[in-house]
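> Sequence isn't available, so here's the structure alone:
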């Protein structure tokens, strides 16, 4: 059994935000959610999040994650410190399990790193294991002191280190793996007898060493895994690293990304092979894109499903579905609950909302399609408006297969255009149009010859 304790109680004052620090997002996902997801991928069975500042919002953000919560009290008389935060989760710690201590503001930690840390800890039969890394400039970090067997003897804080110890490049990441029994013993013996009046989890290492127990140190190869976020500058740095990881993984799986530095793809997005993504594209949420698609520059797709061989140019698609061989854009806007069929054309400046458009239909330009069901092989001309709102309620329009809607037509819902019907350009349709009929709803053209000459003469 493995348990994680994720510390997420801090206020994060350096973020200069009313939002709890751990809820700021990296590649579309809050930092604390990133850490929880990583724990699950590392097969950590039980995850405990220690909350404090903004706890209601943090708990709400993790509602779907099946995690446990421990609350850290807030107040002037509270001692604080990492050790005190871990104490709040003590009831979740079992003697015969392994416990990993993590932080909600380290979103770059990977499941591979956690798995390696836990395996190293188990194989060495350590009481505790510290995750470490070599930093070229370790200023400000606690230094790892090892014995001649390579075990960790002590963690010396920078301010307390001797000149010789400050030359050590190996630093403490603050992430640990403990055997549950020994962690509880260490927590029982922590004190806050220091200048800050705080309990530090680093003191647990010395407590266990003084008991004659062995402490391991697992050194990371990629130190970016432990990069924490305390400011918006560091948040942007974490975003850049995460984005690079996501884009590289996609490219290695067969996706072409023209300019990875200017392409923004969320951590949960899936893309099929031989799809090409152009610069400035933004793919967010639980979006799935099929194979052999083209995602044109400056397109945005959020929480949508895109089929195979779809061509999207400079368009926005939100919470919608686009089936195979369809062309979208440029400058099209698919609002939530749009369901676009196969081989459909949604052209420039066409807006679709809460509508189903079936196979081989087309709206090539300058149309609004809202609350509608459009059949197969339908033509929707330039300037067509589905008038779906009467000022109080939304109503549905149905256009059946092979209908032809001429330019500048208003379809005033609720209304049905039957199979194979034609509607003349400029018509405003308020009643059902029968099958294979022509509907004309406009005044007949009248030409008044000589009218301009008479008008000009009367103005003299």
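Received the coordinates, thanks. Model, not experiment: these values are computed from the prediction.

> C-alpha only now, for contacts and for neighbours.
OK.

> what residues are up against the nearest residue to residue 94 once chain neighbours are set aside?
With sequence-adjacent residues excluded and distances taken as C-alpha to C-alpha, 6 or more residues apart in numbering, residue 94 is closest to residue 180, at 5.5 Å. Residue 180 makes contacts with 93, 94, 95, 96, 97, 98, 99, as judged by C-alpha atoms under 8 Å, 6 or more residues apart in numbering.

> Tabulate those (TSV), appending distance to residue 234 and neighbour count.
Shown next, in TSV, are the contacts of residue 180 (distance: C-alpha to C-alpha, whole Å; neighbours: other C-alpha atoms under 10 Å):
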residue	distance to residue 234	neighbour count
93	32	21
94	35	17
95	37	13
96	38	12
97	34	13
98	31	24
99	28	27
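
> will you turn these into JSON lines that also has distance to residue 364?
Converted to JSON lines, these look like this (distance: C-alpha to C-alpha, whole Å):
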{"residue": "93", "distance to residue 364": "62"}
{"residue": "94", "distance to residue 364": "64"}
{"residue": "95", "distance to residue 364": "67"}
{"residue": "96", "distance to residue 364": "66"}
{"residue": "97", "distance to residue 364": "62"}
{"residue": "98", "distance to residue 364": "60"}
{"residue": "99", "distance to residue 364": "59"}
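
> here's the one I want to compare it with:
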């Protein structure tokens, strides 16, 4: 059995973080997003084909030609857009060979994939949704799919496509024969429809949520999911005297928590990080490799990337910081509107409702802020930019 992971997209909704890193390689608690799926697949299949395009060389640099006992290969998608086009010219899979196809920007629960593979000949994962008009929706009969419709105008059901397509290698030849969709792409769901027409295709309802990393603030959701399920601490670094820890933490090798620091809630600190002295770190915060949360800095519920430094006298709440950022002394970010409404963020020229009442700022890689910078909630600092001392980002 083989697996295909669709990882060729640019991840434009996740910008500015994806300006420098493909979305599947964005780290969550020190591991690339795609690695969570590779760990599961390595116990289930012999080979995984990763379909890549955007900054494709970074995938092979990260993983090489194998992961555990599983062979890895990389298929570079051509200029034709869409998930259907992504698989249509893959070689090396036989027509009758079993294949499971995963989306590269989602993290799938292990037990869910194991159950799908062990109980179905062919099928995929679905969940019931209250807003079917924004999903690909399956129409079903007796647990089998009849058809799939992208963002239906009329009600045909509420079972949304969550990926995890368990099919045969025939799907590749079917993908060669699909037409371009109304949005100008070749969609894998059109190939799935052709497969449904000639096979019993079962729909397995999810019992656990899939983590879908579509927007930057979804990284906060991922932090929350993994850290709230952290049952005990894993300490590999150094904790100095007079440190208070109320919760479970992961402290990687070379990391140091300095005297006077107070940690409240479950947190992750990557390799060679420095926390403190006299820092206050609150729950569901992650600090990437080589990062720093320094003297009199408070960080709450935030995602901080590799080699990002917040050295002193600053407040960061409900925020997402990329890699190689230097935050000047006295930085403060607001994370709540006065009217208490959800924060909206400007994405690709449109304001998107984040669904969050509290959200700080999103900062791309290689940013430097001047001292005493203040940032309004929901604002974005683009990759490679900077602020002046005392600047207010509105």
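Nice, I can see it. Remember, predicted model here, so these are calculated numbers, not experimental data.

> What does the superposition give as a TM-score?
Laid over one another, the chains give 0.58 as their TM-score (TM-score structural alignment, normalised by the length of structure 2), with 260 aligned residues with a C-alpha RMSD of 3.5 Å.

> So the equivalent of residue 202 of structure 1 over in structure 2, which state does it fall into?
Matched to structure 2 by TM-score structural alignment, residue 202 of structure 1 sits across from residue 189. Applying DSSP: H, G, I helix; E, B strand; the rest coil to residue 189 of structure 2 yields a three-state assignment of helix.

> show me what contacts residue 189 of structure 2?
Counted by C-alpha under 8 Å, 6+ apart, residue 189 of structure 2 has contacts 84, 148.

> distance of it from residue 296 of structure 2?
According to C-alpha to C-alpha, to the nearest Å, residue 189 of structure 2 and residue 296 of structure 2 sit 52 Å apart.

> Equivalent analysis for residue 171 of structure 2, please.
For residue 171 of structure 2 relative to residue 296 of structure 2 (C-alpha to C-alpha), the value is 57 Å.

> Could you do residue 231 of structure 2 as well?
Applying C-alpha to C-alpha to residue 231 of structure 2 and residue 296 of structure 2 gives a distance of 28 Å.

> These two: who's more crowded?
For residue 231 of structure 2 versus residue 296, the count of surrounding residues by other C-alpha atoms under 10 Å is larger for residue 296: 20 against 11.

> From what I see, the more buried one and residue 310 are in contact.
No - between residue 296 of structure 2 and residue 310 there is no contact under C-alpha atoms under 8 Å: 10.0 Å.

> the helices in the stretch 201-350 of structure 1, which residues?
Applying DSSP state H, counting those that start in this stretch to the stretch 201-350 of structure 1 gives helices spanning 202-210, 232-252.

> Of the ones you listed, give the one that comes closest to residue 175 of structure 1.
helix 202-210 (9.9 Å; C-alpha to C-alpha).

> How many residues are close by residue 417 of structure 1?
27.

> circling back: for residue 27 of structure 1, find the nearest of the helices of the stretch 201-350 of structure 1.
With C-alpha to C-alpha, the closest approach to residue 27 of structure 1 among these belongs to helix 232-252: 6.0 Å.

> so who does residue 58 of structure 2 touch?
Residue 58 of structure 2 neighbours (C-alpha under 8 Å, 6+ apart): none.

> show me what contacts residue 52 of structure 1?
Applying C-alpha under 8 Å, 6+ apart, one finds that residue 52 of structure 1 lies in contact with 8, 9, 10, 11, 71, 72, 73, 74.
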